[in-house]
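[1] Take a look and give me a structure for this.
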Amino acid sequence: MSDTVIQVKNLSKKYIIGHQQQEHYTALRDVIAHGTKNLIKSFKNQNSNVNNYQEDFWALQDVSFEIKQGDRVGIIGRNGAGKSTLLKILSRITEPTKGRINIKGRVASLLEVGTGFHPELTGRENIFLNGAILGMSKVEIQRKFDEIVAFAEVEKFLDTPVKRYSSGMYVRLAFAVAAHLEPEILVVDEVLAVGDAQFQKKCLGKMEDVAENQGRTVLFVSHNMNALSTLCQSAILIEKGQIKYQGNVFDAIEKYLVSYSVDDSKEISQYRLNKNLKDIYFKSVEMISGNTQVLFKETIGFEISILAEKKIENISIGGTIFNSMGNPIGAFVSNVVAVEPKKITTIKLEIAKLNLSPGMYYMGFSIGEGNFMNTSRIDYDIIIGYPRFEILPFNEQENIGVWNPAWGNIVLNECLVETLAFIQ
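    This is a model prediction of the structure:
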């Protein structure tokens, strides 16, 4: 018997988008006249607005994949890529336009805050209501009731109508019901972002337990790459309604982040955090080699040009290296320099023998007054996400530098190993 629990073949979903062309300025007399014309046209069975037109929008196009029992699969992509549409189809909330889906087992979905809850009912009543919607018997719900309440941490408000719950309480109770009522497939959208950090950690642990120890399947949509890499073994990357990659979660995250951030344009303004610039700011940041691919343990350098509006005696440049998941993994700083007004100052920064494992990285830079380590330092300009570079292994034929992502990004110096004699 096959252990495939979700099989999707050539799935497509089309929506009809209505557009209405409007004038930039409309007076009251125009509204009255336009309404009168439309009323006359309706009596004549004519189109009520010739300026209206419709457009076909394919949220998903020819999507195919299979998921095995017990898999923890992340679904990632930009906003509007089609992730939520896919989950709604899998949860039978909406019907596909084309294609076929085979699902083996009961599906519990948590796609929006308070999905399946009635605002006028209490937390206690909604546990039974939501459980019934998920196909559970009253006996099953009663058996799991205490675990659900304890996990959601809403004992004090159990007999309060959920319309008075905060969004975080909504999520806690909704997730607790979905996770504890033993569905074969648990589908979770971005809603966990509403909860606090402690509850998110608890939810991730519960989903991991549901998959590993109970053999259930989890589909998890999130923009939190750390959460995805912690929970999921594999991932599906969706772009513009189509699957661009399916496989290892770390490879999927890297492809997503690279496709999301890489831009051939070298306009530094698109990476700038502070839009209200004054006094001093970055003009350009370039890699000295001009090449965005760097060999493992090779020296890496940056040429940074800054422009000041006034004379400042003690300027320094701080740099931060981020890995492909957006985590800062190292920092460095330039010497303190003086800058002259209305003149471009160029500073070169180099890191010798960069001990980073092969993979994609990107930079962040800041211009500040005073020492980089000083807590009172003032940052005038900050850019994050540029330039990006890739660390390559020494020799691809020897497969040097193929790291397991769990080992981390920093390759430490060689350690001294001393073998001691064994005493019989």
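
[2] can we go C-alpha only for contacts and neighbour counts from here?
    Will do.

[3] Stretch 317-334: how far from the chain's middle?
    20 Å (C-alpha atoms, centre = their mean, to the nearest Å).

[4] Pull the residues that contact that stretch.
    With C-alpha atoms under 8 Å, 6 or more residues apart in numbering as the test, stretch 317-334 has contacts from 225-226, 253-254, 257-258, 316, 335, 349, 359-368, 372, 409-410.

[5] Second input sequence below; structure requested for side-by-side comparison:
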Amino acid sequence: MAVITAEGISKRYIIDHKRGKGSASIKDAVTEQLSKLFGGKGTPGSDHERIEHEDFWALRDVSFSIEQGDRIGIVGHNGAGKSTLLKILSRITEPTHGRISIRGRVASLLEVGTGFHPELTGRENIFLNGAILGMTRDEIKRQFDEIVAFGGIEKFLDTPVKRYSSGMYVRLGFAIAAHLDPEIMIIDEVLAVGDAEFQKKCLGKMRDVASNGRTILFVSHNMTAVSALCNRTLYFERGQLIEQGETNQVIASYLSKVSKTRMVREWATPDDAPGNNLVRVKKIEILPEFVDDQTYIDVRTPFRIRFEYWNLMDQANLNLSLHLNSMTGEVIFNVGTQSQSFGKGLISGECVVPGHFLNDGTYNVSMMIVKDTVTPLYNLEEGLIFDVADYRDGVAWYGKWPGYVRPQLKFHAEMMEENILND
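    As a prediction, this is how the structure comes out:
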């Protein structure tokens, strides 16, 4: 039986580019008045006025059906329309076009603090959220102790939630959503705020909820968590539903497309290429060494980072410096080639990154061309962005693996002496 049906869902937002009255500068105000006096660009019906409003379609003609007990993963880049869809399903916003049909009580956790009244205590917000879900006071009381224990907020139960940290907000919000017996549970990427132990608890609880025949919709960038939890997955891109089906197949398609679109940047001639009158970048490329039918980089995959650049000087001692950065700006490592004497022409460099070295995540490669080992000639700060997907074999825990590197080092344990505690 279908519990959620979406038929041709579209959502349009109107972006207003016009400054508000309070934000206009004196220059803007004078220009506007002169335009009105002399019939300039600010007159009604002018091109200037028409471009002040822009339509943005967050979703375009999305249709799908979800059966009772389905565990649905929703994947895609930021801005793909995932969160907009969840807001429509949660009745927070209405679609511009199309129709949504939902059978069952829905509990949503879309962002930190969703559904909380900041002036009320944790205790009061538990009862408030239960009432919003249509539960009686006795029903809420039966689950109350489990909610408090799962959220780990015993000491702060009678503290206004406006004083909670983001982690406490999420723990309480998830505990309420999971324990107040919803037929449909909607969880956004908000779980990433929690620590690894809490993520493990949440995934375990969602598996328990799903095993009781309830329906789950789960948005996450953690593909391992989606694979472990969800039997079906929806893949969104630029507001459109690109693919839906069995989870592993859809995730492989999604990651493959991500890799193919980000693996190389190339410029045809020095005139078009980034650089200066000394050096120009021709190409920066990721060359993975895939095994079998794999089509995307995961934590096991070795790959090469290859650079090509034009040297426009007659003779110079040059070396390449490679930075691998996290998306938050931390430098994961910095390596350089030896300095060599080069004349005019095309020069290449290549760095080999072994498998089982980087953790899953999104990384940015930057390159610097250096003269005489000390003088930077050109720095390509955002050379290439690529993703490393997670992979785990024989591990039952699917929380976020901490750190930027994830090497396989020799590390073992052994029994030194048996039964010493029984003596």
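
[6] still on that earlier bit, now, which of the contacts of stretch 317-334 of the first structure lie within helices?
    225-226, 253-254, 257-258 (DSSP state H).

[7] Separate out the buried members of those residues.
    225, 253-254, 257-258 (16 or more other C-alpha atoms under 10 Å).

[8] Dump those to CSV, plus distance to P387 of the first structure.
    Listed next are these as CSV, based on distance: C-alpha to C-alpha, whole Å:
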residue, distance to P387 of the first structure
M225, 21
I253, 19
E254, 16
L257, 14
V258, 12
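
[9] wait, which of those is closest to K98 of the first structure?
    I253 (28.6 Å; C-alpha to C-alpha).

[10] I'd like to know how far the most centrally placed residue in the second structure sits from R50 of the second structure.
    Centroid-nearest residue in the second structure: H221, 4.7 Å away (criterion: C-alpha atoms, centre = their mean). According to C-alpha to C-alpha, to the nearest Å, H221 of the second structure and R50 of the second structure sit 38 Å apart.

[11] Check the burial of the closest residue to Q61 of the first structure other than its chain neighbours by counting its neighbours.
    Leaving out its chain neighbours, the residue that sits closest to Q61 of the first structure by C-alpha to C-alpha, 6 or more residues apart in numbering is S12, at 4.4 Å. Residue neighbour count, defined by other C-alpha atoms under 10 Å, stands at 23 for S12 of the first structure.

[12] And for L86 of the first structure?
    With other C-alpha under 10 Å as criterion, L86 of the first structure counts 22.

[13] Okay, and it sits in which element?
    Using DSSP states H and E, L86 of the first structure falls within helix 83-90.

[14] so how far is that helix off the chain centroid?
    On C-alpha atoms, centre = their mean, the centre of helix 83-90 of the first structure falls 16 Å from the chain's centre.

[15] ditto for stretch 285-297 of the second structure
    Between the centre of stretch 285-297 of the second structure and the centre of its chain there are 22 Å (C-alpha atoms, centre = their mean).

[16] Okay, S259 of the second structure and T362 of the second structure: tell me how far apart.
    S259 of the second structure is 11 Å from T362 of the second structure, where distance means C-alpha to C-alpha.

[17] what sits in contact with each of the two?
    Common contact partners of S259 of the second structure and T362 (C-alpha under 8 Å, 6+ apart): 386-387.

[18] More neighbours: the two, which one.
    More crowded of S259 of the second structure and T362, by other C-alpha under 10 Å: S259, with 19 against 15.

[19] Can you give the contact residues for the helix or strand containing the more buried one?
    Assigned by DSSP H and E, S259 of the second structure falls within helix 247-262. Residues outside helix 247-262 of the second structure that contact it (C-alpha under 8 Å, 6+ apart): 73, 75-76, 223, 226-227, 230-235, 243-244, 295-297, 384-387, 389.

[20] how close does that helix sit to the first structure?
    Taken over the aligned residues, the distance from helix 247-262 of the second structure to the first structure averages 2.6 Å (mean C-alpha distance after the TM-score superposition for the first structure).

[21] Contacts for stretch 185-200 of the first structure, please.
    Stretch 185-200 of the first structure is contacted by residues 84, 87, 91, 105-113, 167-169, 171-172, 178-179, 203, 216-223 when judged by C-alpha under 8 Å, 6+ apart.

[22] picking up where we left off before, ok, the buried ones among the ones in helices among the contacts of stretch 317-334 of the first structure vs V139 of the first structure, which is closest?
    M225 (38.3 Å).

[23] And that closest one, what's its match in the second structure?
    Counting by TM-score structural alignment, M225 of the first structure corresponds to M223 in the second structure.

[24] and the gap between its match and L255 of the second structure?
    Relative to L255 of the second structure, and taking C-alpha to C-alpha, M223 of the second structure is found at 9 Å.

[25] Then F333 of the second structure?
    24 Å.

[26] what does S348 of the second structure give?
    Computed with C-alpha to C-alpha, the distance linking S348 of the second structure and L255 of the second structure is 28 Å.

[27] And S220 of the second structure, by the same measure?
    According to C-alpha to C-alpha, S220 of the second structure stands 14 Å off from L255 of the second structure.

[28] Tell me where the stretch 101-250 of the first structure has strands.
    Remark: strands assigned in the stretch 101-250 of the first structure by DSSP state E, counting those that start in this stretch are 107-110, 185-188, 217-221, 234-239, 242-248.

[29] The third one vs the second structure, average distance?
    Following superposition, strand 217-221 of the first structure is found to deviate from the second structure by 0.4 Å on average (mean C-alpha distance after the TM-score superposition for the first structure).

[30] what angle sits between that strand and strand 234-239?
    Using axes from the mean of the first three to the mean of the last three C-alpha atoms, to 10 degrees, one finds that strand 217-221 of the first structure and strand 234-239 are set 40 degrees apart in direction.

[31] Packing partners of strand 217-221 of the first structure?
    If contacts are counted by 3 or more C-alpha pairs under 8 Å, 6 or more residues apart in numbering; DSSP states H and E, strand 217-221 of the first structure sits against strand 72-76, strand 185-188, helix 197-212.

[32] Work out the gap between it and the centre of the chain.
    Worked out by C-alpha atoms, centre = their mean, strand 217-221 of the first structure lies 14 Å from the chain centre.

[33] ditto for the longest one
    Once both centres are worked out by C-alpha atoms, centre = their mean, strand 242-248 of the first structure turns out to sit 15 Å from its chain's centre.

[34] ok and that strand relative to strand 72-76, angle-wise?
    On the basis of the same axes, to 10 degrees, strand 242-248 of the first structure is oriented at 140 degrees to strand 72-76.
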